[in-house]
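Novice: Sequence below, structure please.
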Amino acid sequence: MPIAVYVLALGIFTQGTSEFMLSGLLPGMAADLGVSIPDAGLLISAFAIGMVVGAPLLAVATLNLPRRTALGWLQAVFVAAHVAGALAPGYGTLFATRLVSALAYAGFWGVAVATAVALVPESAKSRAVAVVAGGLTLATIVGVPAGTVLSQHASWRAAFWAVAVATAVSLVCTLVAVAADQRAQGAPDAPGAGGESGAEGGNGARRSVRAELRGMARPQLWLSYAITAFTFGAVIVTFSYLAPLLTDVTGVSEAWVPGLLALFGAGGLVGLVIGGRTAHAHPLATLGWGLGALAAVSVLLAVTARSTAAVVVLVFLLGIAGYVTNPALQSRVFALAPGAPTLVGATNTAAFNVGNTLAPFLGGLAIDAGLGYTSVAWVGAGLAAAGFAAVLRAVRAGRADAGHATPPKPRRHAPA
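Specialist: Predicted coordinates for the structure are as follows:
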């Protein structure tokens, strides 16, 4: 595996840490900025909104940009936004920097995957994508707890500075490693997410976009996007408010919060391993069982939130149930729309972040209504149930498609 693939995973790790670390920073941020915890939670939604808009938009915008150039500029914008966020005088400025950060991060995701795939032979492409995506899993296990510890001993602004510095280091490593591996292979610095030939120029890019839009015109694909949004929303609504739930309801000391966040990440890693083994052969079954487990764990967490022992176990199980579906969610859309390799993945990223946008908002509404922090787990259970219903709809639609694709048997005529 080329070193550049691992360096791209490092970029996902540093930026992915910022995506999720606010779950452990919310109490300190709310106090410092003079807002409620639900209002601080909307900063998570701000990042998700940027991802929703940025993923498809930048997938198209980078079709004709050299990959190395696109990667460098996107990370530079991300670093600048985090410096501005660390210096933000108030809530509004910080909200704006989260939007800009997410736009850059969404673009980096698409170009990073395209670059990794282009650097390896056909037999290693799936593994290369898994390595790059593994940076996000590592962010939940290491980066998020580390950011929480840093915020507890310094401030939430220190966590933003740390992400900015780490991403700047990643930027330099990316420029050097991608260039070195491209020279070693004798390959040019091809255009970004689309992987189109640079010789075609603007017209070629426009033709590519039209072709991909045609490839995405399938109802089953959009049903899959709905499943993605429901599933990730069911996970993130509880995870977003996990720190205040642990401290205010369960009674866990703040010193233990980073460890429990890491436990969630460890459960997520186990879920990814399990889901990676079942998603290819049984994608819908993996989604169905995973969403059923996610709903059950969310209900149990809401009911037993005051029991420390139960919550510790359930946080780990929440990570497993939340991430076991991820490989099926990621791979199924490509199988449904093979003619749209650029936009299909970018739109799925947007679907993940539709859930990431709406779920914390719904959780905040429940908290503001006086239902307490346990209400977010009930919201998560409801979203998981909606996702399960969508999976059942996908199963029925798949059977109908298979029936239409089966040629009718010839009628047997009785002898005269």
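
Novice: Only C-alpha atoms from now on, for both contacts and neighbour counts.
Specialist: Fine.

Novice: dump the residue contacts of the residue most central in space within the chain.
Specialist: Taking C-alpha atoms, centre = their mean as the criterion, Phe352 is the residue nearest the geometric centre of the chain, at 5.7 Å. Going by C-alpha atoms under 8 Å, 6 or more residues apart in numbering, Phe352 touches Thr228, Ala229, Phe232, Gly233.

Novice: does the second one belong to a helix or a strand, and which?
Specialist: Secondary structure here is read from DSSP states H and E; on that basis Ala229 sits in helix 219-240.

Novice: Just the buried positions in that helix, please.
Specialist: For helix 219-240, burial by neighbour count (16 or more other C-alpha atoms under 10 Å) applies to 220-240.

Novice: Then stretch 265-281?
Specialist: Here stretch 265-281 shows 265-272, 274-276, 278-279 as buried, counting by 16+ other C-alpha under 10 Å.

Novice: Repeat that for stretch 209-221.
Specialist: Val209, Glu212, Gly215, Met216, Gln220, Leu221.

Novice: excluding its backbone neighbours, what's nearest the first one?
Specialist: Just to be clear, that refers to Val209. Nearest-residue entry for Val209: Val60, 7.1 Å, with adjacent residues in sequence omitted and distances by C-alpha to C-alpha, 6 or more residues apart in numbering.

Novice: same thing with the fifth one?
Specialist: Beyond its immediate neighbours in the sequence, the residue positioned closest to Gln220 (C-alpha to C-alpha, 6+ apart) is Ala394, lying 6.9 Å away.

Novice: quick one, what contacts Ala179?
Specialist: Here Ala179 is in contact with Arg68, Asp189 (C-alpha under 8 Å, 6+ apart).

Novice: Give the helix, strand or coil label for the nearest residue to Leu392 once chain neighbours are set aside.
Specialist: Of all residues not flanking Leu392 in the chain, Gly288 sits nearest, at 7.8 Å (C-alpha to C-alpha, 6+ apart). When classified by DSSP: H, G, I helix; E, B strand; the rest coil, Gly288 comes out as helix.

Novice: burial count for Gly288?
Specialist: 21 (other C-alpha atoms under 10 Å).

Novice: Please verify my assumption that it contacts Val391.
Specialist: Yes - here Gly288 lies in contact with Val391, judged by C-alpha atoms under 8 Å, at a distance of 6.2 Å.

Novice: Need the overlap of contacts for the two.
Specialist: With C-alpha under 8 Å, 6+ apart, Gly288 and Val391 have no common neighbours.

Novice: can you pull out the strands in the stretch 251-400 of the chain?
Specialist: Counting by DSSP state E, counting those that start in this stretch, the stretch 251-400 of the chain has no strands at all.

Novice: First-to-last residue distance for stretch 133-153?
Specialist: In terms of C-alpha to C-alpha, to the nearest Å, the two terminal residues of stretch 133-153 are separated by 30 Å.

Novice: Stretch 83-98 too?
Specialist: 11 Å.

Novice: what does it rub up against?
Specialist: Here stretch 83-98 has contacts from Leu33, Leu43, Ala46, Phe47, Gly50, Ala81, His82, Arg157, Ala158, Phe160, Trp161, Ala164, using C-alpha under 8 Å, 6+ apart.

Novice: before we go on, could you also do this sequence so I can check it against the first one:
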Amino acid sequence: MPIAIYALALAAFAVGSAEFVISGILPPLAEDLAVTIPVAGLLVSAYAIGVAVGGPVLTVFTSRFSQRNVLIGLMIVFSIAQVLCAIAPDYGLLLAARLLSAAAHGVFFGAGNVVVVGLVPPERRGAAFSLFISGITVANLLGLPGGSAIGLHFGWRVPFLAVAALGAIAAVVLFLKLPRDKRQEGDRHATFGEQVRELRHQEVWLSYLTITFVMIGALAFGTFQVPIMLNVTRLHPDIIPIYLLVGGIGSMLGIYLGGRGTDWKPMPTLLTVLLLQALLYFTMLFAMHDKVWMTVNLLGTSILGFAFSTPLQARVIAAAHSAPNLASSLISTAFNIGIAGGAFIGAMLLSAGVSYADIPAVGVVTSLCAAGTASLSWWLERRGSAAATSEA
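Specialist: Alright, predicted model coming up:
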């Protein structure tokens, strides 16, 4: 593989770590900035909104420029934003720096996909794309627990400096190794109108809704998982990174199992995952009071929390196959709307006096809602196929 793709994977790891690291350093960050943990948790919501809204909007303006230059510029802006996060003297300026980082994040993956396609021949594009995307998956495995460990031992500001260094290294390697853009003869890019029309398929917009439901439940718990482990499971702060690592391992297993299930039977796989996810969020209400069972439950919810994504992403791209670019980019928007909603709902419940121990109940409800929207989409698809067959 060209070294530029490894640089893109490194950049994806940095970008993913920047989004997730907040969850691992909420207690010391909140204490230092003199805000409550629920208010600090809103930094997750703000970041997700920045990605969800800024990504599609800024992509429209940057698509006319060299995607090589866009990527390099994004990583420079991203690194500067991480430094600003590290030196922010108060909550407001930290929030502003996070929004700047989110704007860069929102455009990064769309531009990265375009560049990856041009770096390798068609028969190797699948492997190249997987390598690129693996960066954000590894961020779940290493970035969150690593950032938490660094933050607990050296202060919450240091993880942002580490991420800034990763982003700067990636920018330099991209500048040195990423070839200049080449136009592919015969390529035709779908118009904006054509891409918008692809969003009309129910498989597309119901998949977005399903993704949003799942992520609301995942982030209502995930944003506050460290305080939950401290206050409910009664873990010592020094071993929390180990639990976060268990969650990261689960995410890697989930990506793998979700891919295998998608190749087998995507919709049965998806519905099974969503129903099991609802069950494990329910059992977590009891398991979080025991260190061993919390470990097992956390591993299970992490596996299921990543296994659902591949079937849904494949479903969106297949339904919008005539012009998939916009539909594909809005998958990230759906994820981040759910991330923002989950962090916000979790913060509001805690501020209203709900116990940390009751937060997984949000995941029970949202997972069942997601199973409902997925079932509806599958039923509509099968009914449409049956009608088309009878007409033929």
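
Novice: Quick TM-score on the pair, please.
Specialist: The TM-score (TM-score structural alignment, normalised by the length of structure 2) is 0.96; 392 aligned residues with a C-alpha RMSD of 1.8 Å.

Novice: Could you narrow the contacts of Phe352 of structure 1 to those that are also in contact in structure 2?
Specialist: When you map these onto structure 2 and apply both residues aligned by TM-score structural alignment, their matches' C-alpha atoms under 8 Å, the shared contacts are Thr228, Ala229, Phe232.

Novice: What does the last one correspond to in structure 2?
Specialist: Meaning Phe232 of structure 1. The alignment partner of Phe232 of structure 1 in structure 2, by TM-score structural alignment, is Met215.

Novice: likewise Leu287 of structure 1?
Specialist: Under the alignment (TM-score structural alignment), Leu287 of structure 1 maps onto Leu270.

Novice: So the aligned partner of Asn64 of structure 1 in structure 2 versus Asp181 of structure 2, what's the distance?
Specialist: In structure 2, Asn64 of structure 1 lines up with Arg64, judged by TM-score structural alignment. Distance, Arg64 of structure 2 to Asp181 of structure 2, by C-alpha to C-alpha: 12 Å.

Novice: related to what we said a few turns ago, mind checking the SS state of the match of Asn64 of structure 1?
Specialist: coil.

Novice: Report how many residues lie close to it.
Specialist: For Arg64 of structure 2, using other C-alpha under 10 Å, the count is 9.

Novice: same thing with Ala255 of structure 1?
Specialist: 12.

Novice: can you check Trp156 of structure 1 too?
Specialist: Residues near Trp156 of structure 1, counting by other C-alpha under 10 Å: 24.

Novice: hang on, the earlier thing: from the contacts of stretch 83-98 of structure 1, pick the one nearest Val113 of structure 1.
Specialist: Closest to Val113 of structure 1 out of those is Gly50 (18.9 Å), distances taken as C-alpha to C-alpha.

Novice: Looking at structure 2, which helix is longest?
Specialist: Of all segments of type helix in structure 2, defined using DSSP state H, the longest is helix 360-391.

Novice: And the helices in the stretch 1-150 of structure 1?
Specialist: Taking DSSP state H, counting those that start in this stretch, the helices of the stretch 1-150 of structure 1 run over residues 3-33, 37-61, 67-86, 91-118, 125-138, 144-153.

Novice: ok, average deviation of the second one from structure 2?
Specialist: This points to helix 37-61 of structure 1. Once fitted to structure 2, helix 37-61 of structure 1 is off its aligned match by 1.0 Å on average (mean C-alpha distance after the TM-score superposition for structure 1).

Novice: quick one, that helix and helix 219-240 angle?
Specialist: Interaxial angle, helix 37-61 of structure 1 versus helix 219-240 (axes from the mean of the first three to the mean of the last three C-alpha atoms, to 10 degrees): 140 degrees.

Novice: in structure 1, what residues pair with stretch 372-386 of structure 2?
Specialist: The aligned range for stretch 372-386 of structure 2 is 389-403, by TM-score structural alignment.

Novice: and for the matching stretch, what are the contacting residues?
Specialist: Outside stretch 389-403 of structure 1, the residues touching it (C-alpha under 8 Å, 6+ apart) are Gln220, Leu223, Ser224, Ala226, Ile227, Leu284, Leu287, Gly288.

Novice: contacting residues for Thr374 of structure 1?
Specialist: Leu245, Val249, Leu301, Ala302, Val303, Ala305.

Novice: Make sure I have this right: Gly195 of structure 1 is in a strand.
Specialist: No - per three-state DSSP, Gly195 of structure 1 lies outside any strand segment and is coil.

Novice: That one against Ala114, yeah?
Specialist: Yes - in this structure Gly195 of structure 1 lies within contact range of Ala114 using C-alpha under 8 Å: 6.9 Å.

Novice: Can you get me a residue count around Asn297 of structure 2?
Specialist: Using other C-alpha under 10 Å: Asn297 of structure 2 sits among 21 other residues.

Novice: And for Gly345 of structure 1?
Specialist: The number of residues packed near Gly345 of structure 1 is 22, by other C-alpha under 10 Å.

Novice: Just give me the match in structure 2 for it.
Specialist: By TM-score structural alignment, Gly345 of structure 1 lines up with Ser328.

Novice: Tell me the counterpart of Glu194 of structure 2 in structure 1.
Specialist: Match for Glu194 of structure 2 (TM-score structural alignment): Ala211.

Novice: tell me which element its match falls in.
Specialist: Counting by DSSP H and E, Ala211 of structure 1 is found in helix 201-215.

Novice: That helix: how far from the chain's middle?
Specialist: Its chain's average C-alpha position is 26 Å from that of helix 201-215 of structure 1, according to C-alpha atoms, centre = their mean, to the nearest Å.

Novice: Give me the contacts around that helix.
Specialist: So helix 201-215 of structure 1 is contacted by Val60, Leu63, Asn64, Gly194, Glu196, Ala337, Pro338, Gly339, Ala340, Pro341, Thr342, Leu343 (C-alpha under 8 Å, 6+ apart).

Novice: Would you check which pair of those lies furthest apart?
Specialist: Spanning the widest gap among the contacts of helix 201-215 of structure 1 are Asn64 and Ala337, at 21.9 Å by C-alpha to C-alpha.

Novice: Kindly indicate which of the contacts of Phe352 of structure 1 lies nearest Ser331 of structure 1.
Specialist: Thr228 (11.4 Å).

Novice: any idea how far Val362 of structure 2 is from Val214 of structure 2?
Specialist: For Val214 of structure 2 relative to Val362 of structure 2 (C-alpha to C-alpha), the value is 10 Å.

Novice: repeat for Leu119 of structure 2
Specialist: Applying C-alpha to C-alpha to Leu119 of structure 2 and Val362 of structure 2 gives a distance of 43 Å.

Novice: Repeat that for Ala139 of structure 2.
Specialist: In terms of C-alpha to C-alpha, Ala139 of structure 2 sits 25 Å off from Val362 of structure 2.
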